[in-house]
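> quick check, what structure comes out for this input:
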Amino acid sequence: MKNWCNKEYFDITQLDILNFDVDKFNELIQRHLRFVPGLSLAVVTEAGVYATGAGRKSVVDSSEVFPETLFYISSLTKVMTALLVMKLVESGVLDINESVYTYVPDFRFRNLNPDDRITLEDLLTHTSGWPDLVPAYYATSNVSLKEHVYEELSQVRIVTPPHGIFNYSSANYNLLGFICEIVTGLPFSQLLKQFLDSIGMSQTHYNYQEAYTLKTMAMGHNAELRSFSLSPHIQDHPGFYPSTQLLSNVLDLSQIVRLFLGEGQINGQSYLNPVTIQKMMTPKVRVYTNRGDCYGMGLCLKTRRDPIVLHEGIGLGSFSRMYLIPQRKVGVVLLANSQLYGLTSKITHYLLDKFPIVSNPMIYRGFSPLDSPSESLEHHQFAPYYFATNGQPVAAQMSKSDDGWYITLRDLSTGETNEGKLINNEHNGFYTVINALQRKVGFGTRDHNGLVSSLVIGTIAYTQVDGLCPKVLSEGYKGSYVGFLEDSCQEMTIHFSVNPQEELIAALSKDNFKLVPIPYLKHTFASKIGRVEFLAQDGVVYGLRISDVLRFEKIA
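Below is the predicted model:
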């Protein structure tokens, strides 16, 4: 047995499970190291934590990865924030059924009426209707969480109807984090650190510069055809502390797994009520990704076969995954310093499937599949088009033929169209296959006439529109704009011009692409780099935002 920072763990080769072949496991690890420079892995059972590391922290040196090596965990941060919120709920400080305005009365969602009610549960379950946000992670930012809420989140539009549709967004958790600050009077980073320290996660933090200087962190890598290049250093973004910014390792994250499997207890000490853990692991809304069927509070849920609780973080050259199977009382944490993560399922399932099913009262019941098309879709009315809410210039269209329903996706910037038949699977609901990719399909709320307000195809929500590509006067948007993109540490210039067809064209580096007017938004366009909103005062354009947060200033 090994000991690190008062955490005892075993080497993973000591894992005592049925038919565990150490040689085969090591072969899986070595195969995975063709796709990532380094990884760290922990298996959590009732008997203890079993961990290992493999590969290198960076392609520029030979430092090895160990179980204690820190990784950027991206969106896995949201699980910690959700636990903190639920701890405050247990303390009576927060109520997830209360409106956001109860706690932040001077904040307003940009395009909702003041009496429209978005609750803390809507934020926890990603059903507020906000789109996802990405800052310029490699560019320096001094925006505090409070400034982020009032100056940036207040400008983010709700893009899908609140309450009913899952639309994954870091904005939800950033606002939750600020609400935690409001009700406790403590900075979010300090508040979360106190909670994490209390459950034995003392090495989890936001201190990038210390991690870089002491080389305790596995560096993120961009990957292409099994070759790796080092990602730039991540900069401090306090506004995104609640959603994406933590550094952690598999030993600390094993405490989270133990907390869930122990129904709020670790080593017999209670940190959360079992009812709270049950609520977090209860399906609240359907999702249509391949990583889950439903979402609870801060957790994805797979409800077919063995119910699985999971969350992942993907971005900035790193990958993180937490997988739990309550029915088998086992969990796995995997961290890697590249986003080429295809083999992680083979590793996690190779381990998890070897544990026997045990009696566990925590097992939740998943949603039943959607009704068959013959029964349900015949009573649906569809809008002429549905426009992608993620800022991409893509529209979806539903149509019915003699042999069933079809979905057509049209790239409005290139004119390319692709079609897939809608198929109903009695276990998984609707899906379609477009460009050889299988995508789950869901339908939003209907009005009194049966008109469907939104479609969800895979990870993307689409909102109803009556027409596409409205005519706009593009001359006022011409010029050069300077700023930072999400994946660059270099200041970049985007040039906008108008072609003979009076379409707005962007030039970025050596790439030219068309912008498509979003039918229901003024001064806003969809593009391959996201939703572009031009900013004007007294009729004069002075800048733009990309996907609500990335700010560019007009220079010419």
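> please count neighbours and contacts with C-alpha atoms only from this point.
OK.
> how far out from the middle of the chain is stretch 339-350?
18 Å (CA atoms, centre = their mean, to the nearest Å).
> what does that stretch contact?
Contacts to stretch 339-350, defined as CA atoms under 8 Å, 6 or more residues apart in numbering, come from residues 25, 28-29, 32, 35-36, 221-223, 314-315, 317-319, 323, 332, 334.
> start and end of it, how far apart?
One end of stretch 339-350 sits 20 Å from the other (CA to CA, to the nearest Å).
> tell me the buried residues in that stretch?
Judged by neighbour count (16 or more other CA atoms under 10 Å), stretch 339-350 contains these buried residues: Q339, L340, Y341, T344, I347, T348.
> list the ones among the residues you listed that fall in strands.
Counting by DSSP state E, no part of the buried residues of stretch 339-350 is found in strands.
> got the residues you listed as CSV, with distance to Y101 columns?
What follows is those, written out as CSV (distance: CA to CA, whole Å):
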residue, distance to Y101
Q339, 38
L340, 41
Y341, 40
T344, 41
I347, 44
T348, 42
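> counting by contacts, list what the host helix or strand of A82 packs against.
A82 belongs to helix 77-90 when assigned by DSSP states H and E. Helix 77-90 is packed against helix 170-184, helix 188-198, with contacts defined by 3 or more CA pairs under 8 Å, 6 or more residues apart in numbering; DSSP states H and E.
> please generate a structure for the following sequence too, so the two can be compared:
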Amino acid sequence: MTATTPESSTDLASRFEQEARRLLEEYKVPGVALGLLTPDGDHFVTLGVTSVENPLPITEDTIFQIGSTTKTLTSLTISALEAQGKLKRDDTVRTYLPDFRLKDESVAAQLTILDTLTHQGGFQGDLFEDTGDGDDALARVLDKLAEAPQVVPLRGHWSYNNAGFYVAGRVIEVVTGMTWEAAVTELVLKPLGMDHTLFFPNMIMTHRFAAGHNKIEDEFKVQRPWLMVRSAGPAGSTCSSTVNDMAKYAHYVMSGTMATRPEAQEGKSGDGGAEAAGPSPLETLDRSRLWTPVRPIGIALNGFPGERGQIGQSWFLDQYEDALIISHGGTTMGHQSDFWVSPDRKVGFIALTNASNGHAYNRKLSEWVKREVLGLTPPETDAYQPGEDELNDLAGNYLVVGQPLKIGVEVREGVLTLLVPDTAAGGTKDAALRFIAPDRAIISGGDMDGYAIDFLRDAGGQVEFLKVVVRLYPRERAEAETATPNLPALEEV
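Got it, this is the predicted structure:
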């Protein structure tokens, strides 16, 4: 038996870059900043340009919008406050926001902080109301949320919920006496040395940053304006970061690695007025609580196609025999990013892109890392062929709650096809479905290839919701109202 020579860190880095370049040629993403973190060292790859109109090379310090990965920063800030004894994640929201209101009074009374961090409120999740750039933006958006519909019962069908993080962000503001941005900076960013993670355009524009791009047919167009809505900040609308900073974050989550804080030793106060003296609560909190499973979510967001996943404290969990992967990702207009770490294997993956098809690129590269570094391979998925009556039963229109948009489901030559509104280019993105079980399918082809969907039925067996990865879309009924209460395009996660 011939012994094999272990792959060197240099060889792995070279193959990672080679695969990143190959995929960039395939997906034509304008710019990417990538990180592969291993016990043997960190490997960074930067390719492409900041803007197709005013190109500068992407560097390790180029700032990208990270979108919903921000939710894990909001969540970690809650954990830091809990470590300080200032709140408990199982407390009700009204413990800190006594005037908190929702359309359903029973939900408003019972909703806990942990419910908001795990997408279990059941109320309209994608409420993107711009309440201005003032420090009262979060307080004001909660007034809008009070009028939003309750889509499913509290802790009922699981569905991604941005608005829950507005509530968590407002709790942070009340408990700390600071704005959400200042509290996250003091309690998380400064202790971790993430000094290029910023929230406001007037700060971001003083550094090298990537402009977002929308794919219109086969051409990339710069996204204008640079969209940042402060009221949605805790869910991911405003936070922007670099691959270097995200690597610092990954190392903290995996290993508890902290940056030194000279201002803490000197007893100085950082921006926002919080006292920086004394040890950071991040040094002592139990990080494993972040990835302790809270509940199953159905389709896995970042697992292999067709797998089922769980949610921890804001992290998506995929448990394999040889590794646990905890992950998040983010989409804003023109930016898509993906981020995961394996705490037990001490491996991390970071992918920041400035393109509306960035997730497609990231997923392929992520699968390469899972296979080549962690030794994970996709499971075989069963083939299932629904009958004609089954397909016709699933066909129809499904409402994008809060927007005058619908997702169509049609039978085309014996194949069920999604017609997803394309909010950037107009028209629809049509996606054929390959069924793996009754009411469960995987999208085949295009930028959404590999995403899984479920059709959910009510107690009477009638199709009630279309679930595309993490979001529920109610089926349109004859008696349904045509005006529905604010959700984003399908891929905004």
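> residue in structure 1 matching T112 of structure 2?
In structure 1, the residue paired with T112 of structure 2 is T119, using TM-score structural alignment.
> list the contacts for that match?
Counting by CA under 8 Å, 6+ apart, T119 of structure 1 makes contact with I96, N97, E98, S99, V100, S128.
> redo that, cut-off 10 Å
If you count contacts by CA atoms under 10 Å, 6 or more residues apart in numbering, T119 of structure 1 has them with D95, I96, N97, E98, S99, V100, Y101, T102, T127, S128, P162, H163.
> and which of those residues is nearest to V465 of structure 1?
Among the contacts of T119 of structure 1, P162 lies closest to V465 of structure 1 (CA to CA), at 17.5 Å.
> go through structure 2 and flag its longest helix.
helix 9-27 (DSSP state H).
> hmm, back to that, mean neighbour count, the helices and strands packed on helix 77-90 of structure 1: which tops it?
Most buried of these by mean neighbour count (mean count of other CA atoms under 10 Å) is helix 170-184; its value is a mean of 23.
> average gap between it and structure 2?
Compared with structure 2 after fitting, helix 170-184 of structure 1 deviates on average by 0.8 Å (mean CA distance after the TM-score superposition for structure 1).
> next one: that helix to chain centre, how far?
A distance of 17 Å separates the centroid of the chain from that of helix 170-184 of structure 1, by CA atoms, centre = their mean.
> N397 of structure 2 - how many residues pack around it?
By other CA atoms under 10 Å, the residues close to N397 of structure 2 number 20.
> mind checking the SS state of it?
strand (DSSP: H, G, I helix; E, B strand; the rest coil).
> returning to what we had before: summarise which helices and strands the longest helix of structure 2 is packed against.
Other elements packing on helix 9-27 of structure 2 under the criterion 3 or more CA pairs under 10 Å, 6 or more residues apart in numbering; DSSP states H and E are strand 31-38, strand 41-48, helix 358-372.
> save these as CSV, and put in distance to I63 of structure 2 too.
Output for these, formatted as CSV (distance: least, CA to CA, whole Å):
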stretch, distance to I63 of structure 2
strand 31-38, 9
strand 41-48, 12
helix 358-372, 15
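> tell me which of these lies nearest to M178 of structure 2.
Closest among the helices and strands packed on helix 9-27 of structure 2, using CA to CA: strand 31-38, at 32.0 Å.
> output the residue interval of structure 1 matched by the closest one.
Against structure 1, strand 31-38 of structure 2 falls on residues 38-45 (TM-score structural alignment).
> what separates that stretch from the chain centre, distance-wise?
Distance of stretch 38-45 of structure 1 from the chain centroid (CA atoms, centre = their mean) equals 21 Å.
> trace R258 of structure 1 over to structure 2, please.
When structure 2 is aligned by TM-score structural alignment, R258 of structure 1 is paired with H251.
> thought L290 of structure 2 was touching W315?
Yes: L290 of structure 2 lies in contact with W315 (CA atoms under 10 Å); the separation is 7.0 Å.
> ok so, going back, give the buried residues for the longest helix of structure 2.
Of all the residues in helix 9-27 of structure 2, those buried under the rule 16+ other CA under 10 Å are L12, A13, F16, E17, E19, A20, R21, L23, L24.
> now do that helix: everything it contacts.
Helix 9-27 of structure 2 is contacted by residues 8, 28-32, 34-48, 218, 355, 357-358, 360-362, 364-366, 368-369, 372-373, 447 when judged by CA under 10 Å, 6+ apart.
> for stretch 480-491 of structure 2, same thing?
Residues from elsewhere that reach stretch 480-491 of structure 2, judged by CA under 10 Å, 6+ apart: 124-129, 147-149, 161-162, 330-333, 336, 356-357, 359, 399-405, 407, 420-424, 448, 468-471, 473-474, 476.
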